[in-house]
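predicted model and sequence follow; I will ask about them next.
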Amino acid sequence: MGLQTPSASEAAASGDPGTPPGDSLKAGLKNRHLSMIAIGGVIGAGLFVGSGAGIAKAGPAILISYALAGLLVVLVMRMLGEMAAADPSSGSFSTYADRALGRWAGFTIGWLYWFFWVVVLAVEATAAATILTGWVPAVPQWAWALLVMIVLTATNLASVGSYGEFEFWFAGIKVVAIVAFIVIAGLAVFGVLPGTDAVGTENLTGQGGFLPNGPGAILSGMLLVVFSFMGSEIVTLAAGESAEPSKMVRRATNSVIWRIGIFYLGSIGLAVALLPWNSDALLKEGPYVASLNEIGIPHAGTIMDVIVVTAVLSCLNSGLYTASRMAFSLGQRSDAPKAFGQTDKRGVPAAAIWSSVAFGFVAVIFNYTSPETVFEFLLNSSGAVALFVWLVICFSQLRMRRIIERDMPERHTVRMWLYPYLTYATIALILFVIGYMFYDAEGRQQMIMSVVVGALVLALGVWRQRQRRRV
């Protein structure tokens, strides 16, 4: 089970003359694209909008929830980075699961991940349409959703460079917004901003203390925030379409700690310090708008709407890219229709993009016609995929570490800390979170439906592997 054969993305990046035309992706992403994709990948619309629910659930202790979820992501990304730096691939963890655990594993996690992102397309398209309709009520909401999907589909079909350029600017706006918020809020917390007084630790320790709802609320808060980190792994898929994939994977892996520390813990910590955790404004307006209003920044709501739309478009853009590259990888491995694994003259997997968009469009329609039945099922049945992906990454790394050391030691430039002990500890933490979701009333339905769908895909993957063995 050696790794001597380069992946399609590696062959494309190196200009391997043995790679058949139409079977390889074009290395069209620049280093600045990859850098911004890595930085912006951890900043989703959920951070701007959904973090208020986590604060309401856990109070100031939401910082511990974010720290635990962030630690989990850091460890998983380190494992993924070890594999991706040694063998960059458009299928990323699905490819590694295929090689380390078996064809059934790569098939299962690949299709579940694709399913997750095409559902996200519908969610984000609807979110963008809702805000845009508020700005221009004359245009119906469904028309905005359609327009957004069409524009970003055209961007992804044009070239991988177009995706990279759009994401560079989208992610750049998100990063600038978070940094600006941290600077302004930080000055306000310490009373340096004109017209403000230092708030001290009153909002962190008052109103019931740092743990107003008890220690259990930390875990409940973690369930609300852990999924907002989904997307940090996108850079390992995108790296395969860059000129220096291993270098960019190493850089992204090494920077994930400060990215999570600054963007999540830093900004949320300042928001909790500025306002009482039980403030109605935190839940209604979101922590960022509420904080800016508290400071006295004019038009805070409008400013944040623009940033949220940017974050949503960024998530849509990356979601379509990620789903299509996973479909491409599955097609290359004969786990999806062969057309998915083909590229056009621009070096993009057009069939994989169109199939992902088609499902996304259908999901958008269901969001308008059957929001409480079909669309709710889609949401719940894909909700826990992040945990499944991270679990598979852990088990794959346990096996891939030995394969890399045996077959390509010169590429072993990123190493998991305290292997294998930290890997086993991460597996235990993920399993604990999964178990707690079954225990938690709000997370139980989502976990049960995700497990059912996952089991169906797994059964299909095992059946396909057995069929191949017979052949």
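It's in. Numbers count the residues shown, from 1 in each chain.

going by C-alpha atoms from here, please, whenever you check contacts or count neighbours.
Noted.

Thr413 sits in which helix or strand?
Assignment of secondary structure by DSSP states H and E places Thr413 within no helix or strand.

check contacts around Ala217.
Lys57, Ala58, Ala61, Leu211 (CA atoms under 8 Å, 6 or more residues apart in numbering).

among the residues you listed, which one lies nearest to Met437?
Lys57 (15.1 Å; CA to CA).

what does the helix or strand containing the closest one contact?
Taking DSSP H and E as the criterion, Lys57 maps to helix 51-58. Contacts of helix 51-58 from elsewhere in the structure, counted by CA under 8 Å, 6+ apart, are 61-62, 211-214, 217-218, 220-222, 224-225, 272, 277-278, 282-284, 286-287.

what do you get if the cut-off is 6 Å, keeping everything else the same?
Contact partners of helix 51-58, identified using CA atoms under 6 Å, 6 or more residues apart in numbering, comprise Ile62, Ala217, Ile218, Gly221, Leu224, Leu282, Leu283, Gly286, Pro287.

neighbour-wise, which of these leads?
Ile62 (32 neighbours; other CA atoms under 10 Å).

for Gly296, see how far away the residue nearest to that one when sequence neighbours are not counted is.
Residue nearest to Ile62 in three dimensions, not counting chain neighbours: Ile55, with 5.6 Å by CA to CA, 6 or more residues apart in numbering. Between Ile55 and Gly296 the distance is 22 Å, computed by CA to CA, to the nearest Å.

out of these two, which sits in the busier spot?
Ile55 (29 against 12).

ok, and here's another one to check against it:
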Amino acid sequence: MTSLPSPTKEGGTPSEPGNPQSSDGLQAGLKNRHLSMIAIGGVIGAGLFVGSASGIAAAGPGILLSYALVGLMVVLVMRMLGEMAAARPSSGSFSAYADQALGRWAGFSIGWLYWFFWVVVLAVEATAGAQILEGWIPAVPQWAWALIVMVVLTATNLASVASYGEFEFWFAGIKVVAIGAFVVIGLLAVFGLLPGSDNPGAGLAHLTDSGGFLPKGPGAILTGVLMVVFSFMGSEIVTLAAGESSNPQRAVAKATNSVIWRIAVFYLGSIFVVLTLLPWNDPSILKEGSYVAALNSIGIPHAGQVMDFIVLTAVLSCLNSGLYTASRMAFSLGLRGDAPKAFARTNARGVPTAAILSSVLFGFVAVFFNYQWPDTVFAFLLNSSGAVALFVWLVICFTQLRMRGIILREAPEKLVVRMWLFPYLTWATIAMISFVLVYMLTDDTAREQVLLSLLVAALVVAIALVKDARGRREKTAAEVDG
């Protein structure tokens, strides 16, 4: 039986329990409670709070089916990723696995595309957080708030992986408690069981009393899919973070097994509450935002300010995790020789300083573009990273098809998490994701995202293939000289 590839070439292996330093230089500083909250919070982005209103307006109550379809895709993709991550935890996660299963070009390409996606997200979230903070303290300009937020979270990531985990624990904790309370209080109001509620408590009537469950027709479900799919990005972060924990295999297995209820409660549960508290076409949903409108219908005082605070924590959580994720992907690329070697160096605390600083630098540049040229340069960055989530999920699917055989051949005892009905569900997921991408080309608002994302992806793949070919030529030349 052959051994697994060298960890220093494939993103590193985790430390064993009791050993705080992993073989790739990272520290095993994340505790179980950190990983549990990272796993839960990873599927709750600011997009859930901010973007759900437009989805409800586009599909009516049928948006629940849109969320369910995308949630099913995420569950299946996470199961595949969990199978690989539990067998071989790595700071590069799916990029490192693509490197092993599909070739160096695949690991290079998807790694850099994913890094690009998150540094653009840094700019989006920093700007969103700055807008909220400026509303609270207008004396400080918005650009200054964006700078302050980025600097503070950069400092926490530079301090240690434990400080990142601690911040994320509390940020994600606030989101989880807030949505849990919203679902419980909302359901009580829906069925007329909440004392003092201003809501008439119509039960499930609002799901059908304004043009039926599908007032915009069945096609609106797919339109809704396009509008909500990107709010699910982030569920894979726990597989990157697991490499810096004392028991990564257990952490990945636990996160993978719990993704179903997390999506059911936080996405489907909260949107269900909104749609049962108010008719889907109530003007307040678009005017105030779905969650604020729902809270106002119950009679919760200062609902707007409460939701602003929750959205701010979601933004800060996404920023914190985005910087962590981008830096660890850059670290893994450096470790595999696909990025500058400096990215793969860690300091005495096990922190990849150069990878963090380079990621945040591009984040700062993207923030500058957002303020200086929001409708041109930044719009291009945003659109050209828009479909990367779907590309990542597709690569995970194709990688898992190959990695199953590699794991069975080289270390079958590590196959502790298995994809259901392999390979049939893997191929079905590939078909689902491909269909969404093709359908996006028929949608006027989504077409530009797909085309620009494909353009950037083609450019990165071309660079990867050229780099790969050059490496093979140099290796052949060295063998001839030898």
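Structure received. None of the values given here were measured: they were computed from a predicted structure.

Val348 of structure 1 maps to what in structure 2?
Per TM-score structural alignment, the equivalent position to Val348 of structure 1 in structure 2 is Val351.

wait, a helix at that match?
No - counting by DSSP: H, G, I helix; E, B strand; the rest coil, Val351 of structure 2 is located in no helix; its state is coil.

top helix in structure 2 by residue count?
In structure 2, assigned by DSSP state H, the helix with the most residues is helix 444-481.

show me what it is packed against.
Contacts defined by 3 or more CA pairs under 6 Å, 6 or more residues apart in numbering; DSSP states H and E place helix 444-481 of structure 2 against helix 104-136, helix 377-384, helix 424-441.

can you tell which of the ones you listed is closest to Glu166 of structure 2?
Of those, nearest to Glu166 of structure 2 by CA to CA is helix 104-136, at 19.3 Å.

ok now the helix or strand just after the closest one, how far from the chain's centre?
Downstream of helix 104-136 of structure 2, the next assigned helix or strand under DSSP H and E is helix 142-159. How far helix 142-159 of structure 2 lies from its chain's middle: 20 Å, per CA atoms, centre = their mean, to the nearest Å.

which residues of structure 1 does helix 142-159 of structure 2 align to?
Under TM-score structural alignment, the match for helix 142-159 of structure 2 is residues 141-158.

show residues contacting that stretch.
Ala125, Thr126, Ala129, Thr133, Ser162, Tyr163, Asn317.

quick check: it compared with structure 2, mean distance?
Here the mean offset of stretch 141-158 of structure 1 against structure 2 after fitting is 0.2 Å, by mean CA distance after the TM-score superposition for structure 1.

kindly report the same for stretch 163-176 of structure 1.
Mean deviation for stretch 163-176 of structure 1: 0.2 Å (mean CA distance after the TM-score superposition for structure 1).

find the centremost residue of structure 2, please.
In structure 2, the centroid-proximal residue (CA atoms, centre = their mean) is Gly234; its distance is 1.4 Å.

thinking again about what came up before, check which residues of the match of helix 142-159 of structure 2 are buried.
Across stretch 141-158 of structure 1, burial judged by 16 or more other CA atoms under 10 Å covers Gln141, Trp142, Trp144, Ala145, Leu146, Val148, Met149, Leu152, Thr153, Thr155, Asn156, Leu157.

cool, stretch 443-461 of structure 2 as well?
446-454, 456-457, 460-461.

now tabulate those in JSON lines and tack on distance to Pro5 of structure 2.
Shown next, in JSON lines, are those (distance: CA to CA, whole Å):
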{"residue": "Ala446", "distance to Pro5 of structure 2": "40"}
{"residue": "Arg447", "distance to Pro5 of structure 2": "40"}
{"residue": "Glu448", "distance to Pro5 of structure 2": "40"}
{"residue": "Gln449", "distance to Pro5 of structure 2": "37"}
{"residue": "Val450", "distance to Pro5 of structure 2": "35"}
{"residue": "Leu451", "distance to Pro5 of structure 2": "36"}
{"residue": "Leu452", "distance to Pro5 of structure 2": "35"}
{"residue": "Ser453", "distance to Pro5 of structure 2": "32"}
{"residue": "Leu454", "distance to Pro5 of structure 2": "31"}
{"residue": "Val456", "distance to Pro5 of structure 2": "30"}
{"residue": "Ala457", "distance to Pro5 of structure 2": "27"}
{"residue": "Val460", "distance to Pro5 of structure 2": "25"}
{"residue": "Val461", "distance to Pro5 of structure 2": "23"}
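
and stretch 318-330 of structure 2 against structure 1, how far off on average?
Looks like 0.1 Å for stretch 318-330 of structure 2 (mean CA distance after the TM-score superposition for structure 1).
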